[in-house]
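Trainee: Sequence and predicted model, in that order:
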Amino acid sequence: MKSKIGIGTKDTQAITDILSPLLADEFVLYLKTRNAHWNVEGPDFHAVHVYFEQLYTELETIIDEAAERIRKIGHYAPATFKEYLKLTHLSEKQIEKNDSMSYIKNLLMDHESIILYLRESLSLIADKFEYDYGTEDYLTSLLEYHEKMAWMLRSHLK
């Protein structure tokens, strides 16, 4: 059954085309954060191991919310590694050392990349789909989350 939420099918497809790469980015960031959690080494191991666990746990919720936003507007969420690798803006840069600073720098770059994509997406949605308050609100709250994470990761690097 088609959704009847005041947004036309053509527009919900265009919005899904914005949300799907975001979902892929969140999933790739989740996996990279899990990698950091599993493989970090060094004198600050315990503290950053616990910190990375906190981050990937938060990302699990974000992934679910991104997929559910796509479903709320009447489309199916991408859910395969093949789709995510095709859609993501992030890359799997090889970490030279398994120390916390290397992982933090890499994760910071990813959060900042997502922030830029969110700003671009918010601008597009506000211009073309100004009546989609749900997606706009969702993206705004997600932007605030990633800005906070970027600030915290950046603070580790000072």
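Mentor: Everything's here; your move.

Trainee: going forward, measure contacts between C-alpha atoms and count neighbours the same way
Mentor: Noted.

Trainee: Quick check, residue 20 in contact with residue 77.
Mentor: Yes: counting by CA atoms under 8 Å, residue 20 does reach residue 77; the two are 6.9 Å apart.

Trainee: tally of neighbours for residue 8?
Mentor: Neighbours of residue 8 under the rule other CA atoms under 10 Å: 12.

Trainee: which residues touch it?
Mentor: Neighbour list for residue 8: empty [criterion: CA atoms under 8 Å, 6 or more residues apart in numbering].

Trainee: Residue 92 versus that one, what's the distance?
Mentor: Counting by CA to CA, to the nearest Å, the separation of residue 8 from residue 92 is 36 Å.

Trainee: do residue 37 as well
Mentor: For residue 37 relative to residue 92 (CA to CA), the value is 16 Å.

Trainee: this is the comparison structure:
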Amino acid sequence: MTKIDIGIGAKDREHIAEGLKRLLADSYTLYLQTHYFHWNVTGPMFRELHLMFEEQYTELAEAVDDIAERIRTLDVYAPGTYKAFATLTSIEEVVEVPTAEKMVEILTKGHEQVVKTCREVLKAAQDGEDESTVALVGDRMSVHEKTAWMLRATSKS
């Protein structure tokens, strides 16, 4: 393969990719949590939450692919193991099956954490003049901010 020459220096590409790896790990962990909750939600809001969680994990499945491919575009290998994700993620693993209300709370916090991770990556991408990563991360922030809002709205009575 020929050497990469996309106008972003090797140091900047590495720095940006490291942030994207954390974003990938957070997104994948959130995907797993959302899918887990989709399978196990119960209660009066079952149908609404079951469908909402399905929409969310489907969107996240596409997102992890986009993020991993951006990492590869920067000529860095993307992590793809549970072990790697566990060390990179900022989102706590949930082992028990929480109540539906707690699921909404956990997922809200998860989406908010992804927004925080996006903000860190955004700064690195802006500093490295990587407009493609800026666009990707900006789009991800919008999705997670909106999803967190929708989850918060679901939990209000």
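Mentor: Received, thanks. Just so you know, these numbers come straight off a predicted model, no measurement behind them.

Trainee: one step back: out of residue 37 and residue 92 of the first structure, which sits in the busier spot?
Mentor: Neighbours were counted for residue 37 of the first structure and for residue 92 using other CA under 10 Å; residue 37 has more, 23 against 10.

Trainee: Quick check: the gap between that one and residue 109 of the first structure.
Mentor: Distance check for residue 37 of the first structure against residue 109 of the first structure: by CA to CA, it reads 17 Å.

Trainee: thinking again about what came up before, of residue 20 and residue 77 of the first structure, who's got more company?
Mentor: Shown here are residue 20 of the first structure and residue 77; by other CA under 10 Å, residue 20 has more neighbours (23 against 17).

Trainee: Nearest residue to the one residue sitting closest to the centre of the first structure in space, please, no chain neighbours.
Mentor: The first structure has residue 26 as the residue nearest its centroid, 2.8 Å off, counting by CA atoms, centre = their mean. Nearest residue to residue 26 of the first structure, sequence neighbours excluded (CA to CA, 6 or more residues apart in numbering): residue 63, at 6.0 Å.

Trainee: Can you name the helix or strand that the one you found falls in?
Mentor: Using DSSP states H and E, residue 63 of the first structure sits in helix 45-72.

Trainee: repeat for residue 95 of the first structure
Mentor: Short version, using DSSP H and E: residue 95 of the first structure is in no helix or strand.

Trainee: do you know how far residue 124 of the second structure is from residue 80 of the second structure?
Mentor: Look at residue 124 of the second structure and residue 80 of the second structure: by CA to CA, they are 22 Å apart.

Trainee: now residue 6 of the second structure
Mentor: For residue 6 of the second structure relative to residue 80 of the second structure (CA to CA), the value is 25 Å.

Trainee: Comparing those two, which residue is more hemmed in?
Mentor: The residue with more neighbours, out of residue 6 of the second structure and residue 80, is residue 80; 13 against 10, by other CA under 10 Å.
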